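Participant: Return a 3D structure for these sequence lines:
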Amino acid sequence: MNEIRRGELQQQTFYELVGGEETFRRLVHRFYQGVAEDPELRAMYPEEDLGPAEERLTLFLMQYWGGPRTYSDNRGHPRLRMRHMPFAVDRAAHDAWLRHMRVAVDSLELPAEQERQLWDYLVYAAASMVNTPG
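Facilitator: Prediction:
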């Protein structure tokens, strides 16, 4: 008899469920394509090349959703609000960020439940980065 013993059943992480690293790289790459063309958001990225920012967000999201801990291994605790404090993140920036992220999420064509779970987190994350009235 092939019986699963107590404690042996492993659950798939969201990261694995949606396709792992490839999916998160596609998501973030599509997002930064929008950012590159958005004057308001682009101004928040002091680096000439968006590549480093793209890599940081990719690694963060991969780790958050159950993938490798590379983000924390390289950068320590995420401390997202602290890392965004040097930038005036107002409602307009929040809305622009979500607008570009919506396009990126839609491009993945995830099953509805996974899309909702990802989107709900992104909406929450965007709201928690707002640090400037307006």
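
Participant: use CA for all of it now, contacts and neighbours both
Facilitator: OK.

Participant: I figured residue 21 was touching residue 60, is that so?
Facilitator: No - look at residue 21 against residue 60 with Cα atoms under 8 Å: they stay out of range, at 11.3 Å.

Participant: Could you check which of those two has the larger neighbour count?
Facilitator: Between residue 21 and residue 60, residue 60 has the larger neighbour count (other Cα atoms under 10 Å), namely 21 against 18.

Participant: Chain neighbours aside, what residue packs nearest to the more buried one?
Facilitator: residue 71 (5.4 Å; Cα to Cα, 6 or more residues apart in numbering).

Participant: and this one, so I can compare the two:
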Amino acid sequence: MSEQLPVEASGPPQPAKVPLSGAEPGPALGVSFYEAVGGRPTFEKLVAEFYRGVADDPVLKPMYPEEDLGPAAERLTMFLEQYWGGPATYSEQRGHPRLRLRHQPFKVNPDARDRWLAHMRVAIDSLDLPPLAEETLWDYLQRAAHAMVNTFDD
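Facilitator: The predicted model follows:
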């Protein structure tokens, strides 16, 4: 049942407006996942460990146009921060994430997906998160990786 606001002279009661975390800018309800897992330092560690694996991966590394993976790491950090309830820096600097569109120029086949997930699994394991947080993060990353597959060609 929805909460009702007091009756006003101008009309019937209206449902209370409750801001939802991640929906529109404004106050979140409670602590975000981002805050609960340690904020920026946690996501920086995750991304740094992930890119250590990518740097030596013969399938994934060529997908990064810059020789230095630093800019890619910063973009992923900002994206993950924003997605999980942290600062909206990613959208402020780059606009809507449009993940599938941004990955379309690259051949993301099941092998690339599985390699990406393997490096991300190592990165997640390095964080020592509580089990529910770890599973929540891993579930999202698996779904995101599967959604990025854009070809089944080798």
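
Participant: Now do the same contact list for the most centrally placed residue in structure 1.
Facilitator: Centrality entry for structure 1: nearest residue to the mean C-alpha point is residue 61, 4.3 Å, by Cα atoms, centre = their mean. Taking Cα atoms under 8 Å, 6 or more residues apart in numbering, we find residue 61 of structure 1 in contact with residue 24.

Participant: Tell me the secondary structure at the counterpart of it in structure 2.
Facilitator: By TM-score structural alignment, residue 61 of structure 1 lines up with residue 80 in structure 2. Following DSSP: H, G, I helix; E, B strand; the rest coil, residue 80 of structure 2 is assigned to helix.

Participant: And the equivalent of residue 152 of structure 2 over in structure 1, how far from residue 89 of structure 1?
Facilitator: Using TM-score structural alignment as the criterion, residue 152 of structure 2 maps onto residue 133 of structure 1. Residue 133 of structure 1 sits 8 Å away from residue 89 of structure 1, going by Cα to Cα, to the nearest Å.

Participant: Compare those two and say which is more crowded by neighbours.
Facilitator: Taking neighbours as other Cα under 10 Å, residue 133 of structure 1 and residue 89 compare with residue 89 leading, 22 against 9.

Participant: how about the helix or strand where residue 118 of structure 2 lies, aligned to which bit of structure 1?
Facilitator: If you go by DSSP states H and E, residue 118 of structure 2 is part of helix 110-125. Counting by TM-score structural alignment, helix 110-125 of structure 2 pairs with residues 91-106 of structure 1.

Participant: residues contacting the match of residue 152 of structure 2?
Facilitator: Residues counted as contacts of residue 133 of structure 1 (Cα under 8 Å, 6+ apart) are 90-91.

Participant: what about the residue nearest to residue 60 of structure 1, distance to residue 37 of structure 1?
Facilitator: Separation of residue 71 of structure 1 from residue 37 of structure 1 (Cα to Cα) stands at 26 Å.
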